[in-house]
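Enquirer: Model the following, please.
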Amino acid sequence: MAFALKGVAYITGAGSGIGQFTAYSLARQGVRKFALLDRNPVTPTVTELKKRYPDVSIKEIELDVAYESDVNDSIAQTVKEFGRIDYAVNNAGLGGELKTTDQIGLDDFQRVIAVNTTGVWLCQRAQIRQMLKQDKYSNSERAFRGSIVNMASMYGIVGPSLNVPSTAYATSKHAVVGLTRADAIAFAPQGIKINALCPGYVATPLVMTSMSADNVMDKERLKVPLQRLAGMEEIGDTIAFMHSEASSYMVGAALIVDGGFTIQ
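Expert: Down below sits the predicted model:
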């Protein structure tokens, strides 16, 4: 079935990478109202969206998801502008240091958890509270009061590679999967669909920069059965599917999109 998305999208980490390309994918499927949030400017995303889809309406919000009051205020600003939130993408995150537990400092570990786990929880809590106040977007049996996709990782399902000792990152993403499942159970009966996406290696600016040393990325790419990294658009398209009625029976899933990395 066609995705045919309508409504309001709220995307964190929208200034670049997966968040940016998720906005493009949602717009291609019909979304025309966006709250785009990032610690950094979202200007590149806004410029390209308006170029491709001149009829879009965009609310730009500066946000560090680790701060409760700022998260709550961003939801309030979005609802004031558009009246509701239909598609939430909790994508903002940090890679953290590539260090094992004996090497990483407490501050570095806690910062990754603050953004990748607590930040997702803060956003999801505020989104749920808003979605509980709103009706379904349509009368379809397959429609929801709102849909949430949390950005986890294949390292939220399995342990990190020996070449990539990302202890804090893996810990944070396992927690995101647990959070997703717990809230999916609690709120599916109330018409809110919550799922997690677990990508493998994606050719984002962050990944290409952080894993460029010692040919780490080349070594990891060879472990992927498809023999390549995912394109950012491929992940954005998957998120569009997860928000659509095409995935209406998908609740609490940790959807792995990794080119086959974790099946070996």
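
Enquirer: CA only for contacts and neighbour counts going forward, please
Expert: Noted.

Enquirer: Show the contacting residues for the residue most central in space within the chain.
Expert: Centroid check for the chain by C-alpha atoms, centre = their mean gives Asn91 as the closest residue, at 2.9 Å. Asn91 makes contacts with Ile11, Thr12, Gly13, Ala14, Ile18, Gly19, Val120, Asn150, Met151, as judged by C-alpha atoms under 8 Å, 6 or more residues apart in numbering.

Enquirer: I have a second one here; can you model it like the first so I can compare?
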Amino acid sequence: MTLPRTPTFNLKGKRALVTGASSGIGLACATALAEYGAEVTLAARSGDKLREIAGQMSEQGWDVQTLPVDVSDVTATTAAVTQAGPFDILVNSAGLARHSAALETTEEDFDAVADLNFKGAYFLTKAVAQGLVDAGRGGSLINISSQMAKVGGIDRAVYAATKHAVEGFTKSMAIEWGPKGIRINTICPTFIVTPLTKQTFDRPERRAWVEEKIKLGRIGEVEDIMGAVVFLASDASALITGSALLIDGGWTAD
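Expert: Presented below is the predicted three-dimensional model:
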């Protein structure tokens, strides 16, 4: 009898594009993919910050490039991705939050959040997939969503709406692109300590709300995301598409 062997988590020979890579979850995902052998292209708006990070990663012996781009600018992003691609792996971690009570939502805030979290994510994913289709090869596309794609939250009507939208297009794209060997999934974190969540943790009553909802009793760290992104990017998840991987400490178990 031949014993089964665990599929490889090794990403050597794969090209990965990580947006929102200048800080927080995006930076952690880029580091994780590089650690496991991928050639990583760091994308974000700040070219100077990307070059600083790329220098640090290069010192580790990792293969890394930079691609300054604003994901909310669909035309420029599509052109940049088309020129730099094709990419075997996408991690879209570019995101924006402008929290307010629903009755206080402004059209400006709505448009800013939706343009990046929903519209930008959609067309970025489309551009990477188009590169794979044109090259005649499969790949793994990962959108960083949120636990708020599964539930609602205080002051988060707009943010939650955009993340619900990401889950919707991810499932539809999975159906369309599965026959082409392109997998697409989401990672849905709980509150993670990043610059994006600072405005929440700076308010004692909001921090208490978060800590009470997370059943494991602690707020997330970026390291909690790193293993998951390697798993979804690798052959270890070869039969997973159209799915959402919740990393929420039990928040949505209620």
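
Enquirer: By neighbours, which of the contacts of Asn91 of the first structure wins?
Expert: Ala14 (31 neighbours; other C-alpha atoms under 10 Å).

Enquirer: ok but it is inside a helix, no?
Expert: No: counting by DSSP: H, G, I helix; E, B strand; the rest coil, Ala14 of the first structure is located in no helix; its state is coil.

Enquirer: closest to Thr45 of the first structure among the contacts of Asn91 of the first structure?
Expert: Ala14 (7.1 Å; C-alpha to C-alpha).

Enquirer: any idea which element Ser25 of the first structure lies in?
Expert: For Ser25 of the first structure, the host element (DSSP states H and E) is helix 17-28.

Enquirer: In the second structure, what range does that helix match?
Expert: With TM-score structural alignment applied, helix 17-28 of the first structure matches the range 24-35 in the second structure.

Enquirer: Please tell me how far the matching stretch is from the chain's geometric centre.
Expert: 10 Å (C-alpha atoms, centre = their mean, to the nearest Å).

Enquirer: Have a look at how far, on average, it is from the first structure.
Expert: After superposition onto the first structure, stretch 24-35 of the second structure sits on average 0.7 Å from its aligned residues (mean C-alpha distance after the TM-score superposition for the first structure).

Enquirer: Not counting its own residues, what contacts that stretch?
Expert: Contacts for stretch 24-35 of the second structure (C-alpha under 8 Å, 6+ apart): 11, 16, 18-21, 40, 42, 57, 62-64, 91-94, 193-196, 222-223, 225-227, 229-230.

Enquirer: now swap in stretch 68-82 of the first structure and tell me
Expert: 8, 10, 33, 35, 59, 61, 63-65, 84-85, 122-123, 126-127, 130.

Enquirer: go again using 7 Å as the cut-off
Expert: By C-alpha atoms under 7 Å, 6 or more residues apart in numbering, the residues outside stretch 68-82 of the first structure that reach it are Ala35, Ile61, Leu63, Val65, Ile85, Leu122, Cys123, Ala126.

Enquirer: burial count for Asp70 of the second structure?
Expert: 19.

Enquirer: residue in the first structure matching it?
Expert: In the first structure, Asp70 of the second structure lands on Asp64 (TM-score structural alignment).

Enquirer: Gly178 of the second structure: how many residues sit nearby?
Expert: Gly178 of the second structure has 15 nearby residues by other C-alpha under 10 Å.

Enquirer: Helix, strand, or coil at it?
Expert: Relying on three-state DSSP, one would call Gly178 of the second structure helix.

Enquirer: Return the residue of the first structure aligned against it.
Expert: Per TM-score structural alignment, Gly178 of the second structure is aligned with Ala188.

Enquirer: again with Ile247 of the second structure
Expert: By TM-score structural alignment, Ile247 of the second structure lines up with Val257.

Enquirer: hang on, that match packs against Gly200?
Expert: Yes: counting by C-alpha atoms under 7 Å, Gly200 is a contact partner of Val257 of the first structure at 6.0 Å.

Enquirer: returning to what we had before: which of the contacts of Asn91 of the first structure map to contacts in the second structure?
Expert: Among the contacts of Asn91 of the first structure, the ones still in contact in the second structure (both residues aligned by TM-score structural alignment, their matches' C-alpha atoms under 8 Å) are Ile11, Thr12, Gly13, Ala14, Ile18, Gly19, Asn150, Met151.
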